[in-house]
Each structure stands twice: as structure tokens, then as C-alpha cells.
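Visitor: give me a 3D structure for the following:
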Amino acid sequence: MAHEQHQQLIDALHECMEACNHCFDACLQEEDVKMMADCIRLDRECADMCAYVEQAATRNSPFVKELAGVCATICEACGNECRKHDHDHCQKCAEACFKCAEACKQAA
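Guide: Prediction:
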């Protein structure tokens, strides 16, 4: 598939990476950081995976489908964790994660 065919996926991955990075940083500022540990950990995993899959898609890697499948799993896990927290940054991150998971599933 050409880079243009992956554009929707690329956009969702980039949005999710940014949301996870913002959530990660905001969680570190929360009063009870220890309570946010799982959220922080998954934000990092998700942001890193989204960034990698975005790069793979832009270079037309032959492994985009497989990587997108793994990324969907990570995005869903991150979204489910973020959804547990009432913080605005967590809710926005969860939304971006679920949107990205759907885009990844379509690509996979």
C-alpha cells in the first residue's frame, strides 16, 4: 500500500501519540502519582507504539498490517485504563486511543 492509502491511519496514530504524551505528562503532575502508575505506563507504551507504526506506515513497511494489529491491542489497553480516571486529559486520551484502535483494526 502506498503512503496515501495509510493517511487515515497515520493521522489517527499521530493524534493518539500526542494525546498519550500529553496524558503521560499530566499524570505525572497529579497529586497521587502512584495511583496513576498504570495509566502512565500504558501512555508510554501506546505513544511509543503509535510513533513506530506511524513511521512504518510512512515508509510503506511490509509489516504495517501486523504492527497495526499489535498497536490496536495496546491502544485499547491504554484507552481502557485512561477511561477509569476522571481527569480531562485521561478522558481525551481514551477517546484518541479508541479512535486509533479502530483505524489500526481497519489497517490490520
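Visitor: CA atoms for contacts and neighbours, from now on please.
Guide: OK.
Visitor: how about the secondary structure of the residue of the chain most remote from its centre?
Guide: Distance from the C-alpha centroid of the chain, by CA atoms, centre = their mean, peaks at residue 31 (24.1 Å). Per DSSP: H, G, I helix; E, B strand; the rest coil, the secondary structure class of residue 31 is coil.
Visitor: quick one, what contacts residue 56?
Guide: Contacts here follow CA atoms under 8 Å, 6 or more residues apart in numbering; on that basis residue 56 touches 63, 64.
Visitor: check which helix or strand covers it.
Guide: helix 37-58 (DSSP states H and E).
Visitor: also residue 86?
Guide: Going by DSSP H and E, residue 86 is not part of any helix or strand.
Visitor: tell me how many other residues crowd it.
Guide: 9 (other CA atoms under 10 Å).
Visitor: go on, residue 62?
Guide: For residue 62, using other CA under 10 Å, the count is 11.
Visitor: another sequence for comparison is provided below:
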Amino acid sequence: MNQQYQDCLEACKRCLEACNHCFDACLNEEDVKMMAHCVRLDRECADACALAITAMQTNSPHVHEICELCAKICESCAEECAKHNHDHCQQCADACRQCAEECRKMVLS
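Guide: You can find the predicted model right below:
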């Protein structure tokens, strides 16, 4: 694995974990229907992070495009999670913002 990917790889792993935790916690909220969009974005973001992790670990020739898409999805997830006052949503929003930032750095490298 290319060492230049390390910061992005770690951010993607943290984001994937935060999204999975948020997804699970949202399903336990009192008004699950209100959390539906958040749950969908958590899933999509976790999947995008998993794809980016694999792309970096395998030194994919499409790693920059994948990281660019991951950043966009992370930004959408962060925006949605930030709307909710739950701790798990706020923590997820932070992890998504950090991941988007690291993915953007990858695209520019």
C-alpha cells in the first residue's frame, strides 16, 4: 500500500465506523421515520468509505476518482447528520467532514 494514502485511509476507517454506529443508533431512535434520510446516507457513506479503503489498499488506478466521490458522499452525510442533535449524529458528521477533507487531499495529490 502506498504510504501517501495513510491519512486518508485512517479517516475513511473512522468515518465508516462512525456511519455504521450512527446507522445503528438511528434505528433505535424514537422517531425512526424522521431519521430515514440519515440512515440512508449513513449506509451510502459507509459503503463509499469501504470502496475508497479497498481502492487505496489495492492501489487502484481509479483511486482519485473514488476518493472524489467518497468526499462528496461524506459531505452529504455530514450535512444531514449535523441537522440532528443526537450525539451519534454529531460524531458522525465530524468524522464525515474529516474524511471528506482527507479524500479531497488525495484527489489533489
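Visitor: quick TM-score on the pair, please.
Guide: Here the superposed chains carry a TM-score of 0.97, computed using TM-score structural alignment, normalised by the length of structure 1; 107 aligned residues with a CA RMSD of 0.6 Å.
Visitor: right, and the helix or strand after the helix holding residue 56 of structure 1?
Guide: Defined by DSSP H and E, the subsequent element after helix 37-58 of structure 1 is helix 64-83.
Visitor: report the buried residues of that following helix.
Guide: 64-65, 67-72, 74-83 (16 or more other CA atoms under 10 Å).
Visitor: that one vs structure 2, average offset?
Guide: Helix 64-83 of structure 1, aligned to structure 2 and superposed, deviates on average by 0.3 Å (mean CA distance after the TM-score superposition for structure 1).
Visitor: which other helices and strands does the helix or strand following that helix contact?
Guide: As assigned by DSSP H and E, the chain's next helix or strand after helix 64-83 of structure 1 is helix 88-107. Judged by 3 or more CA pairs under 8 Å, 6 or more residues apart in numbering; DSSP states H and E, helix 88-107 of structure 1 is in contact with helix 7-28, helix 64-83.
Visitor: out of the ones you listed, nearest to residue 101 of structure 1?
Guide: Counting by CA to CA, residue 101 of structure 1 lies closest to helix 64-83 out of these; the figure is 4.2 Å.
Visitor: just want the angle from that closest one to helix 7-28.
Guide: 30 degrees (axes from the mean of the first three to the mean of the last three CA atoms, to 10 degrees).
Visitor: against structure 2, where does helix 64-83 of structure 1 fall?
Guide: Aligned by TM-score structural alignment, helix 64-83 of structure 1 falls on residues 63-82 of structure 2.
Visitor: can you give the distance of the matching stretch from its chain's centre?
Guide: 6 Å (CA atoms, centre = their mean, to the nearest Å).
Visitor: cool, stretch 56-70 of structure 2 as well?
Guide: Worked out by CA atoms, centre = their mean, stretch 56-70 of structure 2 lies 14 Å from the chain centre.
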